[in-house]
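Peer 1: coords please:
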Amino acid sequence: MAPIDHSKHEKPTQVWKSLEDVCLPARSYDIEFWWQVTGYHLAKMVEAAGYPIERQYEVLLFHYHWIVPRLGPAPGADGLPKWKALMAHDGSPLEYSWKWNTTNSLPEVRYSWEPYNPGADSTANPRNHEVSLDYMKHISKVVPQADFTWARHFLSEIETGDRPTSNFLHAVEFHRKKPFDLKSYFLPRATKLLEGGDSGVMKEWDDAVVKLDPKNPTREVLRKFLKTNPEGQALSPVVLAMDDVSPSKSRLKMYFLTSHTSFKALRQIMTLGGLVDIPEESLQEIRSLITTILGLPEDFPEDANTPVQPPIGKSWVETENLFECFVYFFDIAPQNGVPDVKFYLPTRRYGPDDLAIAHRTIEWMKARGRGAYADQYLQMMEAVAEHRGLENGKGLHSFISYQVNRNGEPDIKTYFTSETYHPTRFTGRDNTTNGTNGTNATNGTNGHAL
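Peer 2: Purely as a prediction, here's the structure:
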């Protein structure tokens, strides 16, 4: 079975075509594979978001030179992965993010990525972060404001003794005008840890944070909520993240998941048990976003858990249960006083097929006067899904997040994956099959086609 020629994309952008036809030389098979898949996706994203042409070139060339060579081996001709990242549910090493425009701001593009470190996913060399370290050493040539002080601190504190190792991941925010921003993440490698089954994770983080910032009042507020509030006690730590800037400007973020997915639980967590003053209007907006995307009735009970939809496909059953939850992060920057909280809805496990999720998100944004880029977003998602079609299953959309912005409209982000290992990338598109396992397309809600 030969892989599809990814250079023959259906609708190349002007910048993509220019780079492909004129500027960029062919490189190794591995690099060329990742470039043809992820580079094309990124090209469609920055075009859809309306980035100036010169910025589109900068974004794509940054990706081409600094990220693509660090994504490791391409899948074989059979489409099977030679390594599986924890970055995305299907093992792909990138997760894209579209920050929605407001009524007076433009959308922005970003992604998180996982470098390939041979042996790190086995007992051969579990603490191997060589590719990350090389990236951190050299990236300042093009991002001079990058500062990995905090990342290096946590790397030295967490990766010690006999504690299980973490995946060391990164992110890039491709701003329109100001320099790109970088971020780093520590993600427990073992599935048990991701499920919150290791009580040592929080203590490990706490010990490291205390050494870094012993008198952080925001951290103490979060600690109290986690220890004393029933919904706080139900949260399991999964990711530790930081901005890669000077420590005086950096934010420290802790991500948690919970199986408590009712609106009643969400209200408690978003307000830290009533400590954070979030307008009722904002809480109702979060509820509206969830009910719209998932197709829940307006009178869905406050104390009922959000219904889980049947999983599609069995390729990644070892991590499928990780998405049967809601996800939150808490920003414990010391200057905040109380943590900022962000909510994530895992659309991989909840809601309908990718086309319906896209349409329902657009519907919600348009109703709030934020639909200026709705058509471009849908066209971009259709291009990312050109291998199988948005209507044929689910799995591209991974999360939709909501963060209250006290200075204006809420920050809404859509997260989606590349579906790198989808079989139709290697056999050709089949519009009659499900996007994950080749069964008949369903809406992911009740088993009936839309």
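
Peer 1: contacts, neighbours, all on C-alpha from now
Peer 2: Fine.

Peer 1: Pretty sure residue 271 is one of the things residue 278 touches, is it not?
Peer 2: Yes. Counting by CA atoms under 8 Å, residue 278 touches residue 271, with 6.3 Å between them.

Peer 1: ranges for the strands of the stretch 151-300 of the chain?
Peer 2: Ranges of strands in the stretch 151-300 of the chain, per DSSP state E, counting those that start in this stretch, are 166-174, 181-188, 236-243, 252-258.

Peer 1: among the ones you listed, which is nearest residue 70?
Peer 2: strand 166-174 (11.5 Å; CA to CA).

Peer 1: Any chance of JSON lines for the strands of the stretch 151-300 of the chain, columns distance to residue 204 and mean neighbour count?
Peer 2: Converted to JSON lines, these look like this (distance: least, CA to CA, whole Å; neighbours: other CA atoms under 10 Å):
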{"stretch": "strand 166-174", "distance to residue 204": "12", "mean neighbour count": "22"}
{"stretch": "strand 181-188", "distance to residue 204": "12", "mean neighbour count": "21"}
{"stretch": "strand 236-243", "distance to residue 204": "11", "mean neighbour count": "23"}
{"stretch": "strand 252-258", "distance to residue 204": "12", "mean neighbour count": "21"}
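
Peer 1: before we go on, could you also do this sequence so I can check it against the first one:
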Amino acid sequence: MSIVLSRYLGGHDQRFWNRHLRHMLERMLFLAGYCDQDVSSQLRFLESIVTPHLGKRPRRIGRHAHHSFMTDDGTPIEMSWSWTEGDIDTMPVVRYSIEPLAMTLPKDEKWLNLHGSNAFLQDASGWFTAPDMTWFNRVNNILLQYDRCPIGSKTGEHESQIFWAFDLDGGHRLLKVYYVLNARAQGLSCSKLSLVERAVSKLSVDESMATALENFFTFIRASGADTEVEILSFDCIDPDRSRIKIYFRSRITSFSRVRSIMSWGQMHSCTTKGDMGSLKDLWHSVLGLDSHRSLEDPLQVKKHRTAGILYYCEFKPRTSAIKSKVYIPVRHYGINDQLIASRMSHFLTSRSMRLQEKTYLEALQQLHPRRSLEKGLGLHTYISWAINAAGKINITTYLNPGLVRNRPDVSTTPLRWLCV
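Peer 2: Have a look, this model is predicted:
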């Protein structure tokens, strides 16, 4: 392929991402109450730095050229609104995560997908608030697989190794990195938990934080085969202020198991048993479950790589307290996006959490005017619940841009993109 043609096609791909993602981010920022100046700043970052690194525009039919672990349909970006309970009406923070993808790669390097992140970091320099890559540089050789891993390429496992995420603070951005551990664990024939333990040992955390991490490792080892570590994450800021987050998944889907795991987290935090009531309400509401359902009953069986319940534990410097968060996988276990959004509207309103001018349901309809929410499921990936250090509820809704859907007549046919 000539250099001129390659550049033209690359621009064509970027225009596709700009056209679809600019509208969604702009509306999410407006609905969250961001001022015009901050909206403009965030849109410049999206179009100048992010969309050039989302890879090729999607295929009309079949699997993506690179199937990102970011979302179940392979889309390399996910957006979210995050509310923290306050004394008066509270508006959300907008955040999003990406997997940078290279436009072209040598065939033997495609599976590893590290070139995309390298190029993204070079272009993004100077766009973040007080970035510090000390921890990132310290653990890369432990957590990243630089040589092709034949196990993953033969089994068809996802190709992702590293994600980047941005908390949009006004017109500024906080940078976070996420290591997806599957490729490296396969390459070294070791457990993902052992990778995390090795990486954390290189971060020189203080004694209180080290105690909290060791409590977590003991908990995971005691949880058995149904619980698996998935991702290690931290903020790319001064290590003296950075959080460490470890994500893990349990295949047991009963609420009693959720309560057990979150209660373990509460034993090591400031939260109380009374806080569990709002989690139970949210769980039954967004999943469309009967309130009289036994807490021991599992959700319906789903044969999928991301089936089960996702959690994370968060660790901060100078404290042995652990913050835990649960991600309710409405993408797998919900009824439809209409019901999820309607129930979220009620839940948020009842806790003085809101959007500007619209209910949550109305906002989702505005973001996806061509989609029938009642007939679809997948615009929401997760809805998360946590308690912060002040004892306030934090609720986050994670949204797929909705560029992909299954053919409506046969649910098992390949995914296709809505190139509109």
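
Peer 1: coming back round to it: could you dump the strands of the stretch 151-300 of structure 1 into TSV with distance to residue 127 of structure 1 added?
Peer 2: Output for the strands of the stretch 151-300 of structure 1, formatted as TSV (distance: least, CA to CA, whole Å):
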stretch	distance to residue 127 of structure 1
strand 166-174	8
strand 181-188	12
strand 236-243	17
strand 252-258	22
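
Peer 1: Please identify which of these is closest to residue 350 of structure 1.
Peer 2: Nearest to residue 350 of structure 1, of these and by CA to CA, is strand 252-258 at 14.4 Å.

Peer 1: and that closest one, which stretch of structure 2?
Peer 2: Mapping strand 252-258 of structure 1 onto structure 2 (TM-score structural alignment) gives residues 244-250.

Peer 1: burial measure for the closest residue to residue 90 of structure 2 other than its chain neighbours, as a count.
Peer 2: In space, and not counting its chain neighbours, residue 90 of structure 2 is closest to residue 353: 4.9 Å by CA to CA, 6 or more residues apart in numbering. Using other CA atoms under 10 Å, residue 353 of structure 2 has 23 neighbouring residues.

Peer 1: Wait, residue 353 of structure 2 touches residue 83, no?
Peer 2: Yes. The pair residue 353 of structure 2 / residue 83 is scored as a contact, 6.6 Å apart, by CA under 8 Å.

Peer 1: Which neighbours do these two have in common?
Peer 2: 90-92 (CA atoms under 8 Å, 6 or more residues apart in numbering).

Peer 1: from these, which ones fall inside helices?
Peer 2: Taking DSSP state H, every one of these sits outside helices.

Peer 1: Out of those residues, grab the one that's most surrounded.
Peer 2: residue 92 (24 neighbours).

Peer 1: Structure 1: which residue goes with that one?
Peer 2: Aligned partner of residue 92 of structure 2 by TM-score structural alignment: residue 107.

Peer 1: equivalent range in structure 2 for the longest helix anywhere in structure 1?
Peer 2: If you go by DSSP H, structure 1 has its longest helix at helix 280-294. Using TM-score structural alignment, helix 280-294 of structure 1 lines up with residues 273-287 of structure 2.

Peer 1: Pull out the buried positions in the matching stretch.
Peer 2: 276, 279-280, 282-287 (16 or more other CA atoms under 10 Å).

Peer 1: CSV for those, including distance to residue 360 of structure 2?
Peer 2: Output for the buried residues of stretch 273-287 of structure 2, formatted as CSV (distance: CA to CA, whole Å):
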residue, distance to residue 360 of structure 2
276, 23
279, 19
280, 20
282, 15
283, 17
284, 18
285, 14
286, 13
287, 16
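
Peer 1: Which one of those is nearest to residue 43 of structure 2?
Peer 2: Using CA to CA, the buried residues of stretch 273-287 of structure 2 come closest to residue 43 of structure 2 at residue 286, 30.9 Å.

Peer 1: ok, the residue nearest to the closest one when sequence neighbours are not counted - contacts?
Peer 2: The shortest distance from residue 286 of structure 2 to any residue other than its chain neighbours is 4.9 Å, reached at residue 340 (CA to CA, 6+ apart). Taking CA under 8 Å, 6+ apart, we find residue 340 of structure 2 in contact with 285-288, 330, 334.

Peer 1: related to what we said a few turns ago, what secondary structure does the aligned partner of the residue nearest to residue 90 of structure 2 in structure 1 sit in?
Peer 2: Superposed on structure 1 with TM-score structural alignment, residue 353 of structure 2 falls opposite residue 370. Three-state call for residue 370 of structure 1 (DSSP: H, G, I helix; E, B strand; the rest coil): coil.

Peer 1: circling back to that earlier point, out of the strands of the stretch 151-300 of structure 1, flag the one nearest residue 93 of structure 1.
Peer 2: strand 166-174 (9.5 Å).

Peer 1: need the longest helix for structure 2.
Peer 2: Max-length helix for structure 2 by DSSP H is helix 3-31.

Peer 1: For it, name the packing helices and strands.
Peer 2: Counting contacts by 3 or more CA pairs under 8 Å, 6 or more residues apart in numbering; DSSP states H and E, helix 3-31 of structure 2 is packed against helix 36-45, helix 360-367.
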